[in-house]
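S.K.: structure of the sequence below:
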Amino acid sequence: MQTNKREAQAPPAWAPWHLWPIGILGLLWNALAALQYAMAQTRNRTYLATAAEDMGIAPNALLAYVDSFPPWVYAAWALGVFAGIAGSALLLFRRERAVLAFALSLLGLVITQVYHSVTPQPDWAQQAPGLTMALWGIAIALLAYAHWLRRRELLR
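M.R.: Now for the predicted structure:
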């Protein structure tokens, strides 16, 4: 009886203990980003008014700023957010495609960050350095973690 090469290389039935907390935290982090994206896209006035108040600006100023993004920035933002959600879910299901999803999420982050760094931004729209470091750190860490699991043949 011949054995399929894929079956012969199947990962172990057990998942490392750290996969679950990392996958769940990644999913929650990206879900929060998806909420922000959805609130901006749907122009949810209550959410945006609260965000504007937290920044010390008028809600209309925040709406005008968000409306000023070109469509390709929204596309990159969506790619970053939803590929991050997909990557986290695929990680929890121990699928190799998590690596690709996290790479696409990082690409979306690169594109949006480049846009924000080369176009004039109001002072209140400047990201706090801690948030920028968290965005990059988490995106890179999730990609590296998924890649590490794949190299150890723990993903299918």
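
S.K.: rest of the way, CA atoms for contacts and neighbours
M.R.: Will do.

S.K.: can you pull out the strands in this structure?
M.R.: Listed in chain order, the strands found in the chain under DSSP state E amount to none.

S.K.: so what's the residue nearest to Ala52 when sequence neighbours are not counted up against?
M.R.: The shortest distance from Ala52 to any non-neighbouring residue, by C-alpha to C-alpha, 6 or more residues apart in numbering, is to Pro59 (5.2 Å). Pro59 makes contact with 45, 48-49, 51-53 under the criterion C-alpha atoms under 8 Å, 6 or more residues apart in numbering.

S.K.: any of those residues buried? List them.
M.R.: 48-49, 51-52 (16 or more other C-alpha atoms under 10 Å).

S.K.: quick check: the closest residue to Met55 other than its chain neighbours vs Thr50, distance?
M.R.: Leaving aside its sequence neighbours, Met55 sits nearest to Trp124 (C-alpha to C-alpha, 6+ apart; 6.6 Å). Separation of Trp124 from Thr50 (C-alpha to C-alpha, to the nearest Å) stands at 14 Å.

S.K.: now show me the structure for the sequence below, then we'll compare the two:
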Amino acid sequence: MTDIARRASAPRHLWLVGVVSLLWNGFGAYDYIQTNMRGEAYMRASGFGDAAVAYFFAMPTWMYVPWTMGVWGAVLGSLLMLARSRWAVHAFVISLIGAAVSAIYTYFIGNGLQALGPIAHLQLLILAIAAFLAWYAWTMAKKGVLR
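M.R.: Predicted coordinates:
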């Protein structure tokens, strides 16, 4: 029996989660690119005040590593999940690690709560979605849906 024949059929929710995940994480990628290419102009157009803009400009260089991991790991995970690849689990775990480090920086190292105000709590939503996607991909791989 071929590998394709042994693959469990994909439940409809896999496609729903995959497409919604790609849309959500695609926006994160758009935001990442715009923030890094247009900088202050993009942040101001997004409604960020002086304190928020200063917060991002003061972010240490090392923080770009977890931010990049979080954003691009999630985009790659979404694409791999739609391709039904087990590597989606690894990509989403990398994304989760990046999101966790970003949240730790926002809440405990940087002055994210003070500088960003209520929008800083978006970091918790991002972290929760990253955790859900890692769990979901792991569950689908365990059931043989992702190979």
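
S.K.: where does the TM-score land?
M.R.: A TM-score of 0.86 describes the superposed chains when it is computed by TM-score structural alignment, normalised by the length of the second structure; 146 aligned residues with a C-alpha RMSD of 2.3 Å.

S.K.: now the buried ones among the contacts of Pro59 of the first structure as TSV including distance to Phe102 of the first structure?
M.R.: Converted to TSV, those look like this (distance: C-alpha to C-alpha, whole Å):
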residue	distance to Phe102 of the first structure
Leu48	28
Ala49	31
Ala51	27
Ala52	30
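
S.K.: what about those residues, which are in helices?
M.R.: Counting by DSSP state H, the part of these found in helices is 48-49, 51-52.

S.K.: just the helices in the first structure please.
M.R.: Counting by DSSP H, the segments of the first structure that form helices are 5-8, 19-41, 45-55, 59-67, 71-92, 97-118, 129-151.

S.K.: just name the most buried of the ones you listed.
M.R.: When you average the neighbours per residue for each of the helices of the first structure (mean count of other C-alpha atoms under 10 Å), helix 71-92 leads with a mean of 22.

S.K.: what's next to it, contact-wise?
M.R.: With C-alpha under 8 Å, 6+ apart as the contact definition, helix 71-92 of the first structure has outside contacts at 19-20, 23-24, 26-27, 30-31, 33-34, 37, 96-102, 104-109, 111-112, 115, 139, 146, 155.

S.K.: tilt between that helix and helix 59-67?
M.R.: Put simply, helix 71-92 of the first structure runs at 80 degrees to helix 59-67, going by axes from the mean of the first three to the mean of the last three C-alpha atoms, to 10 degrees.

S.K.: so where in the second structure does helix 71-92 of the first structure end up aligned?
M.R.: Aligned by TM-score structural alignment, helix 71-92 of the first structure corresponds to residues 61-82 of the second structure.

S.K.: how far away from the center of its chain is the matching stretch?
M.R.: 6 Å (C-alpha atoms, centre = their mean, to the nearest Å).

S.K.: give the aligned equivalent of Ala141 of the first structure in the second structure.
M.R.: Under the alignment defined by TM-score structural alignment, Ala141 of the first structure is paired with Phe132 of the second structure.

S.K.: from Glu40 of the second structure, how far out is that match?
M.R.: 32 Å.

S.K.: same check, this time on Gly47 of the second structure
M.R.: Here the criterion is C-alpha to C-alpha. By it, Gly47 of the second structure lies 11 Å from Glu40 of the second structure.

S.K.: do Tyr55 of the second structure as well
M.R.: If you measure Tyr55 of the second structure against Glu40 of the second structure using C-alpha to C-alpha, the figure is 11 Å.

S.K.: need the contact partners of stretch 5-12 of the first structure.
M.R.: 153-156.

S.K.: if we can go back for a sec, from the contacts of Pro59 of the first structure, which is closest to Leu131 of the first structure?
M.R.: Using C-alpha to C-alpha, Ala51 comes nearest to Leu131 of the first structure of the contacts of Pro59 of the first structure, at 15.3 Å.

S.K.: alignment lookup: Ala91 of the second structure to the first structure.
M.R.: In the first structure, the residue equivalent to Ala91 of the second structure is Ala101, according to TM-score structural alignment.

S.K.: contacting residues around that match?
M.R.: Here Ala101 of the first structure is in contact with 83-84, 86-87 (criterion: C-alpha under 8 Å, 6+ apart).

S.K.: ok, now how distant is the counterpart of Leu48 of the first structure in the second structure from Val65 of the second structure?
M.R.: Residue mapping for Leu48 of the first structure onto the second structure gives Met43, with TM-score structural alignment as the criterion. Between Met43 of the second structure and Val65 of the second structure the distance, using C-alpha to C-alpha, works out to 20 Å.
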